[in-house]
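In: have a look at this prediction, sequence included:
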Amino acid sequence: MSNIDIRHAHALPADGARQAIEEVAAKLSERFGLQSSWVGDVLNFNGSGVDGAIELQPGAVRVTAKLGFLLSAMKGMVESEIQRVLQEKLG
């Protein structure tokens, strides 16, 4: 099992960042078939072979995930896709 831990800085107000995280989750859902739900300022997500969260922090978001056996082999691609979407949506 592999872990992902990405911190991405942003300059958006809290509402804007929350909306951007929703868009990130939608992209990841499209790409990886994830389901997600908010608990406070944390968007928890899970799907086949992945379990994680996107935490809204002041001036940053933090993405943590545990990848199952099959996705562990593609960890680099998964991390790159998350970083690309974060950059696209949060700047």
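Out: That came through fine.
In: okay, CA-based contacts and neighbour counts for the rest of this
Out: Will do.
In: pull the longest helix from the protein.
Out: For the chain, the longest helix by residue count, based on DSSP state H, is helix 14-32.
In: which residues are in contact with that one?
Out: The contact list for helix 14-32 (CA atoms under 8 Å, 6 or more residues apart in numbering) reads 10, 34-36, 47, 54, 56, 58, 82, 85-86, 89-90.
In: okay, buried residues for that helix please.
Out: A17, R18, A20, I21, E22, E23, V24, A25, A26, K27, L28, S29 (16 or more other CA atoms under 10 Å).
In: next up, a structure to set beside the first:
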Amino acid sequence: MASIDIQHPHTLAPPRARQAVQEIADKLADRFGAECRWDGDILDFTRSGIDGRIALLPGQVHVTAQLGFLLGAMKGPIEAEIRRVLDERF
């Protein structure tokens, strides 16, 4: 299994940071059928071939994910897209 581990700094207030992560979760659900759920300041997401989480920390967003075999082959483009979205939102 391939894994993704990205730490991205941010300067947003906690409510705005949570809103930004929720917007990302909404897109994951709409575009890829991912199931998303909050557990405190951690958003867990899952769908066939990927299990991950987005943790809101003071001044930082931490994205981790485990990719299944097929998506593991696409790790580079997936990681690049995550970084692009984080740069755009945070």
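Out: In hand now; what should we look at? Just so it is clear, the structure is predicted and the values come from calculations on it, not from any experiment.
In: one step back: ok, then the element right after the longest helix of structure 1?
Out: Moving toward the C-terminus from helix 14-32 of structure 1, the next helix or strand (DSSP states H and E) is strand 35-39.
In: check which element follows that next one along the chain.
Out: Per DSSP H and E, the first helix or strand lying C-terminal to strand 35-39 of structure 1 is strand 42-47.
In: which outside residues touch that next one?
Out: Residues outside strand 42-47 of structure 1 that contact it (CA under 8 Å, 6+ apart) are 32-38, 51-56.
In: are any of those residues buried, and if so which?
Out: For the contacts of strand 42-47 of structure 1, buried by 16+ other CA under 10 Å: L34, Q35, S36, D51, G52, A53, I54, E55, L56.
In: name the nearest of those residues relative to G68 of structure 1.
Out: D51 (8.4 Å; CA to CA).
In: mean distance, the host helix or strand of that closest one to its aligned residues in structure 2?
Out: In this structure, D51 of structure 1 sits in strand 50-57 according to DSSP H and E. Average distance, strand 50-57 of structure 1 versus aligned residues of structure 2 after superposition (mean CA distance after the TM-score superposition for structure 1): 0.3 Å.
In: ok, back up a step: the inter-axis angle of the longest helix of structure 1 versus strand 35-39?
Out: Between the axes of helix 14-32 of structure 1 and strand 35-39, defined by axes from the mean of the first three to the mean of the last three CA atoms, to 10 degrees, the angle is 160 degrees.
In: orientation of helix 14-32 of structure 1 relative to strand 42-47 in degrees?
Out: Going by the same axes, to 10 degrees, helix 14-32 of structure 1 makes 0 degrees with strand 42-47.
In: from the chain's centre, how far out does the strand holding D51 of structure 1 sit?
Out: 6 Å (CA atoms, centre = their mean, to the nearest Å).
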